[in-house]
Every structure is written in structure tokens, then in C-alpha cells.
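> what would the 3D arrangement of this be:
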Amino acid sequence: MVVLDGTIVAIALPAAQAELGIDDSQRQWVVTAYAITFSALLLLGGRIADYWGRKRTFMVGMVGFGAASAWGGLAQSGTELIAARGLQGVFAALLAPSALAMLSVLFPRGRDRNVAFAVFGIIAGTGAAFGFLLGGALTQYADWRWCLLVNLFFVVAGLIGGKLLLVESKAEGDTRYDLVGTVLVALALASLVYGFALAEHGWLEVDTLGFLAAGAVLMVAFLWWQTRTSHPLLPLRVVRDRTRGGAFLLQSFVGVVMVGAMLFLTFHFQIVLGMSPLAAGFGNVAMTVVIMATAPISTKLFTTFGPRMVLTVGPLLAAAGLLFLSGITAEGSYWSEVLPGLVVMGLGFSLIFVPLQNLALSGVDPHDAGVASAFANASMHVGGSVAVAVFTALYTSSVADALAEGTGQMPAFANAYGDVFVVAAGVMVLGALTSYVLFRGPRATVVPVGGTEAVDAAH
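Have a look, this model is predicted:
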């Protein structure tokens, strides 16, 4: 449901923008408001899951997410929609880490763990594809509001399934909350994302620099506090491990593309190419279909060659696909200018998604399962929320320059989207370098035990 919500709202956004009178500078906040509250509160949500109970936290998150979705679906203004999206992020910060922590605790090692995380990745991929298709269908044949209201059906299913099937688990020992750390990291992330959002008005403006500087200072203060307190919100042992740290960093780069850059491809489909919402949904699905179709092959490559090779080649393929997309034009065809790039990106992200969550949680103590799961989610969504802000600033500047030179409006939009894809490709190249440097050592130290049985099960 959380994955679906990201893609389904992207499809609905142009229609919501038109009906509620949201301008381009406000538009990003429908995405960013969700990402900023989600990211800022994820670590606390992970600790609540660990200490209060993962099943209980999951159930409360479901109820709250449903209520926020209903509010957003009935919103009468852009401000109201943005506020509802922010509230969705609050409860998603309870949902996401509790779900992933339960998975990590139930399957701590071996064949079952590899299979469980492979299934989790496939479900996430299905959620993204389903979101594009369902969002397009609902926007075109019903109303964009149903892209939020449809969550209520999933909430009911989640509550019934959770009540009947889930087993409670919680951490033992020290269960005190780090409230100081919570405030510091929430303010740090909020300041950084807001500072990047202000950058569309100028990188050297006082308010832009002020919020970015405040965010950096608060983040340093948070890390310092984590070394001083006896019950840290984020025990630094969780991120100091080279394999997990590399996985967290790569997660943030993936968020830049999947949350940030792909939003602009949706705009290109509907605004420049004039696709209907349903056609735009089908257009986005191509990459996800490739990811799902090649997942068994990616699993085999991972268990055979280890993460260094797979997670170096994967980002490079994704970068190649993004560079292909950077050549889009206002007069171009989806089949020649978009689809080949999405297929190559799908091959790359298949290599990334199969091992990434598993590596991010490898070797984590059960006491820290929730917070490690939260940090894995936070890494991706912080990357995505910062990317939306930065890419919006880049897009706005590029369009203004093109229009000043006499370029037509639609060609100016297409050129600006291309600029976004070029920068996103550079980020994925950086991800490949990160993997090559950090995922080193004997294969047994970085690949969770499971062997070829996991490959057979994935097939």
C-alpha cells in the first residue's frame, strides 16, 4: 500500500493540480509533504515498533493511514491535500518499519530469509505497477480523488489480515525513547528538504542557505547526541557496518531516481505527449514489468557473483537508461524515445532491488530490527524528497531559460525533463562507484547464508 501510494498519486497529480488550483511550485509539496514527514519520523516509528510491539504498531499505522487517505480524497484545496499527504507520511512511518522488522525477525537467516525478501521485493514491484495502472484508470474513468480513497479498501484488508495472521514481537531490555534525538533528526531533515525546495527561487538566497545550513548543523548535532546518550534513536552500530552502510547509501541514490526523476516522466507523458492518465499508467509499467520478469535471473546472479558485481552493474545500466531518456522531445514517440530507456532501467533496477533490502538488514540484532528497517526506508525517501526539491528547481530554471531564448512551451518542458534525467544518471553512476568501493571482501561476509536453494525458490 505504501509503494502503491507513491505511484498512484504521481499519476493523479496533474488532474488534482488543475481542479484545486495548485501552481507548479506548490505541486512538488503533494509529494514532498508525504516524504518529509515519513522520513523525519521513520526512526521514531522504528523504535516504537521495536519497543511497543511490531504488530500493534502496524495496526495503528493502518488505521491512521486510512484516515489520512480519506481526508486527502475529500480535500477541497491544495493546502488541505498537502496537509493530508503529510499526515499519511506520519502513519506510514509506523507502517513501513514495523512490516519490514517483522519480516527480518521472523526470517533471521538462511534460505527462508532469502526467499522472504525476494517475495517482499516482488510485492513492492507489483505495488508500483498496480499503482500506475490503478491510478490511471481511476483518474480517467472515475476521479483523481479515488486514487487516495482506494487506500481504504487496502486498509480494511490489512487490518483483517493483521488481526488474524500476524504474531506480536518486541525488543527486550532497554526500551527508553530518545526524544532529544527524535526532535533533532526531524528538524534536521525538515530543514534540509525545505531548503532544497526553496532553491527554485535561487541557490544563493538567504532563506535557502539558512535552511540548508540549519539542517546540516542539526544533523551533526543529532549524530553527536547519538554518541552521548545511553539509549540512542539510531545506534551507530547499525550504520557503521560497511555492507549495511553501503546499502543504506545506495538506497538513497535509488530514491533520487524512483521518487524524484520518475515523477517528471509522468509529467512528460500527460503534459507534453498528451497521454490520458490510463495510457500514462501503462507507459510507466514497462520498467516494473522488466524488473519483475528478470528478478529470478538477478537472484541467481547475486548468489553466484555476490553484491559487488551485481550492485555495480545495476546502477550503470540504470544510468544508461536515464541517459537515453534525456533525449526526449516534444514531438517524439513513446515507443522510440521512452520505452527502450525504461527497459534498460528495468534491467538495472532488477539487479539492485533483489539484494538491496536484504543487505541493508543483514546481521542486525533483533533489538534493532525496527530502527534498521526504518533507516533503510528513510534512506530511500530522504533521497527522493531531496531529489524532488532539487529537480523542481532545476526544471523551473531550465524552462525559464528556454522560454527566454524563444523556445516553445512544450519543447521547453521536454528539454527540462531531459536535464533532470541527465543529473539522475550521474547519481546512479555515483551509486555504482559506491557499490564497487564498499561491497568488498569474501563473498560469504556480504551474502546472507542461503545458497542456491534460494534461487530455486525464487524461480
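> all contacts plus neighbour counts: C-alpha atoms, from now on.
OK.
> from what I can see Gly384 touches Gln251, true?
No: shown here, Gly384 and Gln251 do not form a contact pair, counting by CA atoms under 8 Å, at 9.7 Å.
> what helix or strand is the residue lying closest to Gln226 once chain neighbours are set aside located in?
Using CA to CA, 6 or more residues apart in numbering and skipping the chain neighbours, the partner closest in space to Gln226 is Pro232 (5.1 Å). Pro232 belongs to no helix or strand when assigned by DSSP states H and E.
> check contacts around Pro232.
Residues in contact with Pro232, defined by CA atoms under 8 Å, 6 or more residues apart in numbering, are 177-178, 181, 225-226.
> Val289 too?
Taking CA under 8 Å, 6+ apart, we find Val289 in contact with 129, 346.
> I'd like to know how far it sits from Ala216.
39 Å (CA to CA, to the nearest Å).
> for the contacts of Pro232, which entry has the maximal number of neighbours?
Gly181 (24 neighbours; other CA atoms under 10 Å).
> mind listing what's buried in the host helix or strand of that residue?
Assigned by DSSP H and E, Gly181 belongs to helix 179-198. Of all the residues in helix 179-198, those buried under the rule 16 or more other CA atoms under 10 Å are 181-182, 184-198.
> can you classify the residue in the chain sticking out farthest from the centre as helix, strand or coil?
Distance from the C-alpha centroid of the chain peaks at Gly406, with 36.6 Å (CA atoms, centre = their mean). Secondary structure, DSSP: H, G, I helix; E, B strand; the rest coil: Gly406 is coil.
> how far does the one helix or strand Thr288 maps to sit from its chain's centre?
Assigned by DSSP H and E, Thr288 belongs to helix 277-305. In terms of CA atoms, centre = their mean, to the nearest Å, the centre of helix 277-305 is found 16 Å from the chain centre.
> and this one, please, so the two structures can be compared:
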Amino acid sequence: MTEQGTVADGRPPSGNIENQAYTPETRHSGIVLAIIAVTYLMISIDATVVNIALPKIQADLGFSRTSLAWVINAYTVVFGGLLLFGGRIGDILGKRRMLTLGTLIFTTASLVGGLAQSPGLLIAARAVQGAGAALAAPSTMSLIATNFEEGAPRAKALSVYSATAGAGGSIGLILGGVLTDWASWRWVLFINVPIGLAIAVLAPCFIREPVHQRSKVDIAGTITATAGMVALVYAFIRVPEHGWGDGLTIGSYVLAGVLLAAFLVIETRVEPPILPLRLFASRNRSGAYLNVLLLTASMMGLFFFLAQYVQDVMGYSPAKSGFAFLPMTLGMFATVTQVPTLLKKFGAKRLMVAGALLMTGAFVWLIQLTETSAYWSGVFGPLLLFGVGMGLSFMPMNMTVLAGVAPKDAGAASGGVQTMMQLGGALGLAVLVTVFGTAGKNVADDPRGGASPGEWTRHVFTEGMQSAFVAGTAFLAFALLVALVVIKSPAKPKQSD
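Sure, this is the predicted structure:
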């Protein structure tokens, strides 16, 4: 998927560019670009790199099927919850400084996670990784804007950055499989250590620090938003094992509602808010935000369940499982290269509709999977279809979010997209894991006839996965409805207040 902060012509949103009076250094432009691009690549890879390793992690550390989702969600929910905070801190304390500090936190947490001997320590390390990523990620594109001259140098840098960032999720699946198969699942975390240390050493030497801005930080908004999302995700993931009537589950839902309501109240009163609610006054922008959340929710579910299916049911090795996702990667990249031309011809709304339709079709296809399905007839086609749909969807959604945004809100608008992606992935996966766990438990309670324990385990998993894909299809069908009904075409630029 394309990096969320760029618009269709490759220029960054104006709100992300510092008002500088200097000409950026270009003497070491290749090194500067490499540092920035590799930083964001490392961060984006970690959203998916552990997916292929999940069966090995489960067997080694003793996770249950449903609690295993926290290996993914601990990273994404903290990352998403702190993204806007990380961007604001970067404005105040220095973007290069936050990139370096965030990378060091991320690297240290990666080392601790790789050494973890218990589920709790691994989950805690993944959460700290997310916090480090939230400090580093918002500064990456802004540092391109302030280290490369406007025009061809900046456009070239942004094109490399966007391609690298977009490749992260897909590369993570392949890299995770190769490392797990050839070394150990722990190396999907250890590999960050030398890369992170190199970034932390080189960034202060080559990247120019933009002028700091004096501004307040919306601490209350950050705390209520992040804690509210963690409580909501926790409540969903408790349901399969403890039921809807469990006291702690109910309490978590209530706490989540209170915290998220408090966040909305705070954002109407604090100045400057971490997420200006005026951004949602635009019908098109609100629809695009909602679709980013819905599409990412389904995508993370696909990664989570299909990565386990091809290993635990189809018997693929981790490396082969990683490469099994190549059709999605190739379909996405082949489509992304054509999207600028297609946008001029058909407009953002039609591409969003087409993308959501293809992704919905892919999930309908995946619902048909059984424990005896073959890769080429049951997995290859849906992955290719889903990849093409992703390629069609994300750049038009970015454009719709950024269309008509006032310069003072451009940074928050683009940061909001990244936040919706991370939170959508975390919350969507929590919901799908809840559906999976409930459906699997109902199947497991039935008599298994003459099936062997291994056959029955594969059957239970597949039945639960099918139910999860039904729920994912509902997400995507809703996204299709939003693209059809909510998004207006052509979008008329309108400045936010």
C-alpha cells in the first residue's frame, strides 16, 4: 500500500513541511534517503513479520489460539494510539531527535522480545516496539521535506520512500517466513537490532534537524484514546475464552466506552487537539477514514488466519508460507503503478468502489476454503484479487482525505490515516479473532466421529477461520457501501476550518 502521507503527484502535504529559510543539504542525499526509508521500512515490516512465525511462537511460548492475536495487536494498538502524539512531540523536541530516540526504543524492545521466554514478556516487548515506532514514524516524511530541495530531488526521494513504505507489509510476510524457517522465530525480532543501531548512529551524522515548533501536547487526549482502544481490544479478545457475560469483559467494554467518550470531549475543548474533530466535517474525508479502518481490519485478519492456515492445515514450511503471499504483493505493485493514470481517467470514487468490490470478492472466495483445499485453486486467486483491490484503494483514499485540507491541518489529516490503519488493524483483528474463537469452540464441542486428533484440530481451525472470513466480508461489504453512497464524485475541495 502507498505511504499514507503522500498525495497523488508525489508531493507531501503542505502541513508536513517546516517553514524553513534554508536550502536543505544534498551532499549526502543518498545516505539521508537510505536512513529515512530503511527506518520506515523496518517499522512497517514489524506489523506483519511475526504473522508467519505465529505457529512457532505459539508452540514455543504456550499461547492459546486467541491470545496469540496479542502478538500482533500489542504492536498495532500502541503504535496507532500514540502516532499523533509522536508527531506532536517531534514538532516540539525535534524530528531527527524523535526518529533516533524512537528507533533506539524500538531496537531495545526487539532485543527483549527476541529473548522472551514467556507470553507476557513478548507481548510487553511488542507494545514497547509500538511506542518506539510511534515516535519515529511521524518524522520520516517530514525529514524528507526538510532535507531535500523542492522539485525533482524531493519528488525522487518521496517516490523511493513511498515504494519502500508500501512494500513493508508484504516484505514482512516473506522475511518472517524465511527467518523462521532458516533460523528461528526469534530472528524476526533480532534482525531489527543491527539495523536499528545503525540508524541511531547515522541519523544524527547525516540528517539535518528542522526548526522546532513551540506547541502544547494533548496528553489527556493521547492517554484516553490509547487506553480506550487497548480496553476495547482486550474486551473482544477475552470473549472466546471467557464469554460475553464475564465480569472483566463487561468492565473492559464499559471502560473503553468511557475513555473514548472522554477523548471526544477533550478534543472539543483542548487547543491544539491531537486530532482536530473538524477534519470529520467533510463527508468525503470521513468516508475515506472509515474505509481505511475497514479495509485494514480485513487485511490484518487475512494475514493472521491465512498465515496459520497454510502452515497448520496445508503443511507449508514458514519460508514457503511467506512466499505463498507473493500473488498479493505482485498484484498490489502491478496495480499501484497504474493508479495515477487510472485516477485521471476514472476518478477516486470509482477506483475505491472497484477496489472494495475486488477485496470483497476475494474474501467470499476465501470463505470456501476447507482443510483439503489446494493452494492454486483456493489461495492463489483470492490473494491476487485482494492485492489488486488494495492497489486500487489506498492512493484514492489518501487523496480524498487530503483534498481541501487547510495547511494547519494537513499533518493531522495524514497522521489520522496512519492512526486509522493501525487501530483498524488492531480492532478488526480483535473482532475476527472473537468470531474465530467462538465458532471454533462450538465446532470443538461437537462429536468428531472417526477423525484423528490432528484431522479434528485442522477441521476446527478451518471452521473458525471460515466464520472469521464471513465477518471480514461484512467489513468489506460495508466499505463498498461507503464508497458507493458516502463518497461524492468528483470531490470538491473544501478548506477545513
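> so the spatially most central residue of structure 2 is in which element?
With distances taken as CA atoms, centre = their mean, Gln422 lies nearest the centre of structure 2, 4.2 Å away. Assigned by DSSP H and E, Gln422 of structure 2 falls within helix 407-444.
> that helix vs structure 1, average offset?
Compared with structure 1 after the fit, helix 407-444 of structure 2 shows a mean deviation of 2.1 Å (mean CA distance after the TM-score superposition for structure 1).
> in that helix, what counts as buried?
Counting neighbours by 16+ other CA under 10 Å, the buried set in helix 407-444 of structure 2 is 407, 409-441, 443-444.
> which helices and strands does that helix pack with?
Judged by 3 or more CA pairs under 8 Å, 6 or more residues apart in numbering; DSSP states H and E, the packing partners of helix 407-444 of structure 2 are helix 70-93, helix 219-242, helix 283-308, helix 380-402, helix 453-485.
> indicate which one of those is closest to Val188 of structure 2.
Val188 of structure 2 sits nearest to helix 70-93 of all those, at 12.4 Å, using CA to CA.
> show me what the closest one is packed up against.
Using 3+ CA pairs under 8 Å, 6+ apart, helix 70-93 of structure 2 sits against helix 95-115, helix 119-147, helix 219-242, helix 407-444.
> adding distance to Trp187 of structure 2, write those helices out as TSV.
Shown next, in TSV, are these (distance: least, CA to CA, whole Å):
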stretch	distance to Trp187 of structure 2
helix 95-115	7
helix 119-147	13
helix 219-242	27
helix 407-444	23
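> need the counterpart of Ile191 of structure 2 in structure 1.
Residue correspondence to structure 1 (TM-score structural alignment): Ile191 of structure 2 is matched to Val150.
> and for Val470 of structure 2?
By TM-score structural alignment, Val470 of structure 2 lines up with Val422.
> I'd assumed Val193 was in contact with Thr108 of structure 2.
Yes: with contacts counted by CA under 8 Å, Thr108 of structure 2 reaches Val193, the gap being 7.3 Å.
> quick check: stretch 55-75 of structure 2 aligns to which part of structure 1?
Counting by TM-score structural alignment, stretch 55-75 of structure 2 corresponds to residues 14-34.
> give me the distance between the two termini of the matching stretch.
Rule used - CA to CA; the end-to-end distance of stretch 14-34 of structure 1 is 17 Å.
> residues of that stretch that come out buried?
14-17, 22, 26-34.
> now do it: everything it contacts.
Here stretch 14-34 of structure 1 makes contact (CA under 8 Å, 6+ apart) with 6, 9-10, 13, 76-78, 81-83, 85-90, 139, 144-145, 267, 270, 385, 388-389, 392.
> hang on, the earlier thing: out of the helices and strands packed on helix 407-444 of structure 2, nearest to Gly166 of structure 2?
helix 380-402 (9.9 Å).
> relative to the whole chain's centre, how far out is stretch 348-356 of structure 2?
That offset, for stretch 348-356 of structure 2, works out to 20 Å (CA atoms, centre = their mean).
> for the nearest residue to Leu100 of structure 1 once chain neighbours are set aside, give its distance to Thr79 of structure 1.
Once flanking residues are discounted, Leu100 of structure 1 sits nearest to Ser373: 5.9 Å by CA to CA, 6+ apart. According to CA to CA, Ser373 of structure 1 stands 31 Å off from Thr79 of structure 1.
> which position in structure 2 aligns with Leu344 of structure 1?
That one is not Leu; residue 344 of structure 1 is Val. By TM-score structural alignment, Val344 of structure 1 lines up with Leu385.
> residues near that match, how many?
For Leu385 of structure 2, the neighbour count with other CA under 10 Å is 24.
> give the contact list for it.
Contacts of Leu385 of structure 2 (CA under 8 Å, 6+ apart): 328, 331, 358-359, 361-362.
> so how many other residues sit close to the nearest residue to Tyr417 of structure 1 once chain neighbours are set aside?
Nearest non-adjacent residue to Tyr417 of structure 1, counting by CA to CA, 6+ apart: Phe264, 6.2 Å away. When neighbours are counted by other CA under 10 Å, Phe264 of structure 1 registers 22.
> Phe264 of structure 1 against Ala416, yeah?
No: applying CA under 8 Å as the test, Phe264 of structure 1 and Ala416 come out as separate, 9.3 Å apart.
> now do the same for the residue nearest to Gln226 of structure 1: its match in structure 2.
Using TM-score structural alignment, the partner of Pro232 of structure 1 in structure 2 is Pro273.
> same deal with Ala402 of structure 1?
Aligned partner of Ala402 of structure 1 by TM-score structural alignment: Val443.
> how about its match, nearest residue that isn't a chain neighbour?
Nearest to Val443 of structure 2 is Val460, by CA to CA, 6+ apart, at 6.0 Å.
> SS state for Pro490 of structure 2?
Recorded secondary structure, Pro490 of structure 2: coil (three-state DSSP).
> check Ile8 of structure 1 too.
Of the three states, Ile8 of structure 1 takes helix under three-state DSSP.
> alright, calling it a day.
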